[in-house]
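Colleague: Sequence first, then the predicted structure:
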Amino acid sequence: MTAGTTTVGLEIDDAGLARVTLRRGEAGNAIDLDLARGLLQAARACAREAVRAVLLTGEGKSFCVGGDLREFSRLSGEALEKHLTAVTDALHDALRTFAASDAPVVAAVQGSVAGAGIGLAAAADVTLAADDASFTAAYTGIGYSPDAGVSWFLPRLVGPKRALDLLLTNRRVPAAEAAAIGLVSRAVAPDRLTAEAERTAEALRGGPTTAFGATRRLVTAGLTTDLGPHLDREARALAAAAASDTGREGVAAFLGKRAPDFTRIPPRP
């Protein structure tokens, strides 16, 4: 399946891997209203088609430099407020839709990553960064506050003290430091970024999608839940996983000394 918009490309192959591509490379993939809506459309298509994994990339030199300030600067007052609300509503709905899916998301980021671009990178389950990529919060530098989940993700990934350092000072964080503090999963050589991201997404595509979904939700819930209730949640999730087709295939493969074939089990819509 090939779909998408002029600003966000979407390809879903027969094996269930969705490739979502930001297509405003000439503008650093800055997020305007069209791109935000295109990302939401892509997220909904992935949910509708019950994909097994998502690979998120950006065309051009930079993954995403944040909001499109040129677009925003053409408006003022109430018109600007309404416009930014429309942009963030679409962008945030896209993030919610990806997060609600069982399919893990892999992001490959290069060049400058700023503002909402950090939110997109942080929202992915596995984020690979080119060695020469850099990250800058940027919001307060122009008198804005964060969006795209940045103020939610950063404290959880790097800790509240370091998150405030990044958000208030807007200092540039090179890829090596981003990996060291947990902002990204790992940094790779620029000429290996695409291949490594594809390899990671393909591996996840062939995995136990429903178990991935349960694991994603447990990790997220565990950040805000006391241990006791979380242990109960884990127990229920494990019992459901064990009784599922995915769990039965995994155990049968282990006992039969063979590789499991999770791809024969359709992902949940």
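Modeller: Alright, I've got the coordinates.
Colleague: switch to C-alpha atoms for all contacts and neighbour counts from now on
Modeller: Noted.
Colleague: List the buried residues of the helix or strand residue 117 falls within.
Modeller: In this assignment (DSSP states H and E), residue 117 forms part of helix 116-123. The neighbour-count check on helix 116-123 (16 or more other CA atoms under 10 Å) flags 116, 117, 118, 119, 120, 121, 122, 123 as buried.
Colleague: ok, then the element right after that helix?
Modeller: Next in sequence after helix 116-123, counting helices and strands by DSSP H and E, comes strand 126-130.
Colleague: Show me the strands in the chain, by range?
Modeller: Ranges of strands within the chain are 2-4, 8-12, 17-22, 53-58, 105-109, 112-114, 126-130, 134-136, 173-174, 186-188, based on DSSP state E.
Colleague: Could you look over those strands and pick the most buried one?
Modeller: Per-residue neighbour counts averaged over each of the strands of the chain give the maximum for strand 105-109, namely a mean of 28 (mean count of other CA atoms under 10 Å).
Colleague: Presented hereafter is structure B, for comparison with structure A:
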Amino acid sequence: MSDPVSTTIDGSVATITLGQPALSIAVKEALRDALAAVATDQSVRAVILTGTGSTFCVGQDLAEHAANLASAPELSLNTVDEHYNPIVRSITSMPKPVIAAVNGTCVGAGFGFALACDLIVLSNEAKLGTAFTGIGLTCDSGLSWTLQRAVGLSRARRLVMLPMPFSAADAVTWGLAAELVEPSQVLSVATKLAVGLAAGPTAAYAESKALLDQAASSTLDQALDAEGPAQQRLGLTQDHQGAVTSFLAKEKPRFTGQ
């Protein structure tokens, strides 16, 4: 059996790989800890989350879940607070871009993790779905929040209440991903994207992530009030000041995140 989760760092890009398709407690704990580690690693400026083989993530390990329900239900029933919520919060609050390289099947909490990421690179053979109501449960991993904002409330209701799988082509049509790539190219395309982002203004990315998340549930006035201080903070950075100088000199700016 492969490691639950592995992390590799190449330059300023960290790639976190789910080594097993289902989310056992071991996988969830390892993913939670790996995300927390790269979030605070100052050398890492972009993160990729991906799976192994033809599977990104199939969601909860139901065999383990069933065994725990029979013998120690608290191990399963506490998993939202202990694992899923910290994982999603780590992805969304991380002050650097996170890319989901969805190499294959992506359902349940795995789908929630992908939607929590900033960008998705999607295999054209991937099958996606919510799956929760199919086993008598409801959304977790932030899916009740992210899905309706991605596809609209009406379609989100349908996808959750009628948990049929849908195709990668549907995901692009609905705006969940921008484009499809061949399965063998998912990681390379995501890596190229991550390298480009890592060389960019990461402080601006962090502020932008925070603003977009806040604006999803705020008024226009609240959004305007948040944008001003964010611009003031960024206006004092070396990245901004250097980029303005480079622009005026017709040179390519160099961003350091400072």
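Modeller: Yep, that arrived. None of the values given here were measured: they were computed from a predicted structure.
Colleague: Not counting its own residues, what contacts the helix holding residue 117 of structure 1?
Modeller: Outside helix 116-123 of structure 1, the residues that touch it by CA atoms under 8 Å, 6 or more residues apart in numbering are 31, 63-67, 95, 99, 107-109, 127, 135-137, 146-150, 153-154, 183-184.
Colleague: And residue 99 of structure 2, what's its match in structure 1?
Modeller: The criterion is TM-score structural alignment: under it, residue 99 of structure 2 has residue 106 as its aligned partner in structure 1.
Colleague: The helix holding residue 117 of structure 1 maps to which residues in structure 2?
Modeller: With the alignment judged by TM-score structural alignment, the segment of structure 2 matched to helix 116-123 of structure 1 spans residues 109-116.
Colleague: mean shift of the matching stretch relative to structure 1?
Modeller: Once the two are superposed, stretch 109-116 of structure 2 sits an average of 0.7 Å from its aligned residues in structure 1 (mean CA distance after the TM-score superposition for structure 1).
Colleague: hang on, the earlier thing: give the buried subset of the contacts of helix 116-123 of structure 1 as a PyMOL selection command.
Modeller: Command for PyMOL, covering only those of the contacts of helix 116-123 of structure 1 found buried under the criterion 16+ other CA under 10 Å:
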select buried, resi 31+63+64+65+66+67+95+99+107+108+109+127+135+136+137+146+147+148+149+150+153+154+183+184
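Colleague: quick one: which of the contacts of helix 116-123 of structure 1 sit in helices?
Modeller: Residues from the contacts of helix 116-123 of structure 1 lying in helices, with DSSP state H as the criterion: 95, 99, 150, 153, 154.
Colleague: Roughly how far does the third one sit from residue 37 of structure 1?
Modeller: Pointing back at residue 150 of structure 1 there. Distance from residue 150 of structure 1 to residue 37 of structure 1, counting by CA to CA, to the nearest Å: 19 Å.
Colleague: repeat for residue 59 of structure 1
Modeller: Taken as CA to CA, the spacing of residue 59 of structure 1 relative to residue 37 of structure 1 amounts to 17 Å.
Colleague: again, but for residue 217 of structure 1
Modeller: The separation that residue 217 of structure 1 has from residue 37 of structure 1, given CA to CA, amounts to 25 Å.
Colleague: likewise residue 196 of structure 1?
Modeller: With distances defined as CA to CA, the gap from residue 196 of structure 1 to residue 37 of structure 1 amounts to 28 Å.
Colleague: More neighbours: those two, which one.
Modeller: For residue 196 of structure 1 versus residue 37, neighbours defined as other CA atoms under 10 Å are more numerous around residue 37 (23 against 15).
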